[in-house]
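A.B. asks: The sequence and its predicted three-dimensional model are supplied below.
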Amino acid sequence: MTLFLVLAILLPWSIWRQMHAHEVTANGLIKLPTIFAIVGVATLGGADFSGTGTLVYLGASMLLSAALGAWRGASLSIWREGGAWISKGNRLTIGLWVTLIAIKFALGTIASVTGDLPTETVGEVFLFLGLSFAVQNVVVARRTLWSGARQAATA
C-alpha cells in the first residue's frame, strides 16, 4: 500500500514539474529515472518472468514506455534563457503521459479480469516509468546539454 502512495505522489509531481518551465541540468535528468529504477528494483521481489507470453508482454511494455518517452522528449518545448537550457511540457506531453497510463491501466485490467496477460507487479510499474523517464531525458539531453558538445566536435 505504501508503494502505491509513493507512486500516487511521485508520478503526478513528476508530471506537474515537467509542465512548468525549469532549468535542464544533468543532475535533474538523472535523478528521477534513478529514483523510479531504485524503487522498482527494490520492490521486484516475487516477480515471475517465466513463460513466453510474459516475456512478450514485458518486451511490449518496455517498447511502449521507451517509445512514448522518446516522443515526449522530442516534443518538449526547449529554449535558452540567460545561458541556461529551459524545458517545459505542453499539451502533447500531458497527452502522451495520459496515453501511457491509460494503456498500462487497460492492460492491467485485462490481465486481472481475464488472466490472459501477466499481472504486473508494482516494481515493474516503477521500472517501466523509470525507463520512460530515462529515454525522455536522454532525448532532452541530446537536444540541450549534449548539443554544445556535438557542435564543438564538428567545428
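C.D. replies: Yep, that arrived.
A.B. asks: Every contact and neighbour count from this point should use C-alpha atoms.
C.D. replies: Will do.
A.B. asks: now the helices for this protein?
C.D. replies: Along the chain, counting by DSSP state H, helices occupy 2-18, 26-42, 52-75, 91-114, 122-143, 145-154.
A.B. asks: nearest to residue 81, of those?
C.D. replies: Nearest to residue 81, of all the helices of the chain, is helix 145-154, at 13.5 Å by Cα to Cα.
A.B. asks: hmm, back to that, go through the helices of the chain and pick out the most buried.
C.D. replies: helix 122-143 (a mean of 22; mean count of other Cα atoms under 10 Å).
A.B. asks: Tell me the gap between that helix and the middle of its chain.
C.D. replies: With Cα atoms, centre = their mean, to the nearest Å as the basis, helix 122-143 stands 3 Å off its chain's centre.
A.B. asks: dropping in the other structure now:
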Amino acid sequence: MQTAFNIIAAALVLLFILNRQLKPRAIREDRPYRQMLILGAIGFYQLGSYDEAASVSTTAWVLLAVSFVVGVAFALVRGTQVHVWREGGVLMRQGNAVTIALWVVSIAVHIGIDVLIGGTGSAAEGLGTTSILAYLAAVLAVQQFVTLRRAEALADRGVTQPMVNA
C-alpha cells in the first residue's frame, strides 16, 4: 500500500513540476531552494523510514545512488536548456520541449533502475519508488543551481531577453 501511495504522490508531484516547467515563472532569488528543501525533507524521511523497516542490501543502495547520479547529470543538462531572462528586474525562467524530454528520460531511467533494485531482493522492492521525492528534490535543486548561475552570467552581460545556453 505504501508503494502505491508513493507512486501516486510522485506522479502528482511530477505532473506539477512538468506543468510549472513549461510556464514562464519568476524565480524567487531570496529563497530559490525552498520547495526542494520541503520535498527533500519528506523524501529523505521516507527513505530513512524504509531503511528502518526493511534490511536493504548494499547493492540496492548502490543502484539507488547510481539513479541519483544519472538524475543529477540530466539536471545539469536541463539547467542549461531552460530559458532565463529578467523582466522588470525579476528573474524569469521557462522550460521547453527539450527540458520536458530530459525529464521524461531521467524519470524513465529512475524507474528502470528501480526495477533492477527490485531484483536484488524482496526487502529492496519499492526502494526506488520510496526515493522518488528525494530524487526529485535533488535533481530540481541541481537544475535550479545551474539556472541561477546562468542568470548571474546573463546579468553580468546585461541580457534581458530569454536565452538558452547562455
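C.D. replies: Perfect, thanks for sending it. In this text the structure is predicted, and so the values were computed from the model without any measurement.
A.B. asks: Determine which of the helices of the first structure approaches residue 82 of the first structure most closely.
C.D. replies: Among these, the nearest to residue 82 of the first structure by Cα to Cα is helix 145-154 (14.5 Å).
A.B. asks: ok so, going back, can you check which of the helices of the first structure gets nearest to residue 83 of the first structure?
C.D. replies: Comparing the helices of the first structure by their distance to residue 83 of the first structure (Cα to Cα), the top pick is helix 145-154, with 11.4 Å.
A.B. asks: on that earlier part again, now tabulate the helices of the first structure in CSV and tack on distance to residue 84 of the first structure.
C.D. replies: Formatted as CSV, the helices of the first structure follow (distance: least, Cα to Cα, whole Å):
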stretch, distance to residue 84 of the first structure
helix 2-18, 16
helix 26-42, 12
helix 52-75, 18
helix 91-114, 21
helix 122-143, 13
helix 145-154, 9
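A.B. asks: Point out the one among the ones you listed that comes closest to residue 85 of the first structure.
C.D. replies: Residue 85 of the first structure sits nearest to helix 145-154 of all these, at 7.7 Å, using Cα to Cα.
A.B. asks: Helix 26-42 and that closest one, what's the angle between them?
C.D. replies: Going by axes from the mean of the first three to the mean of the last three Cα atoms, to 10 degrees, helix 145-154 of the first structure is angled at 120 degrees with respect to helix 26-42.
A.B. asks: and the direction of helix 145-154 of the first structure versus that of helix 122-143, what angle?
C.D. replies: Using the same axes, to 10 degrees: helix 145-154 of the first structure against helix 122-143 is 40 degrees.
A.B. asks: I'd like the distance from helix 145-154 of the first structure to the chain centre, please.
C.D. replies: Counting by Cα atoms, centre = their mean, helix 145-154 of the first structure is centred 25 Å from the centre of its parent chain.
A.B. asks: And it, what does it pack against?
C.D. replies: If you count contacts as 3 or more Cα pairs under 8 Å, 6 or more residues apart in numbering; DSSP states H and E, helix 145-154 of the first structure packs onto no helix or strand.
A.B. asks: Enumerate residues external to it that contact any of its residues.
C.D. replies: Among residues not part of helix 145-154 of the first structure, those counted as contacts by Cα atoms under 8 Å, 6 or more residues apart in numbering are 24-26, 85, 141.
A.B. asks: Of these, which is the nearest to residue 15 of the first structure?
C.D. replies: Nearest to residue 15 of the first structure out of those is residue 24 (Cα to Cα; 14.9 Å).
A.B. asks: Could you verify my assumption that residue 70 of the second structure touches residue 106?
C.D. replies: Yes: taking Cα atoms under 8 Å as the definition, residue 70 of the second structure is a contact partner of residue 106 at 7.4 Å.
A.B. asks: Residue 69 of the second structure maps to what in the first structure?
C.D. replies: Taking TM-score structural alignment, the alignment pairs residue 69 of the second structure with residue 63 from the first structure.
A.B. asks: repeat for residue 136 of the second structure
C.D. replies: Aligned by TM-score structural alignment, residue 136 of the second structure pairs with residue 129 of the first structure.
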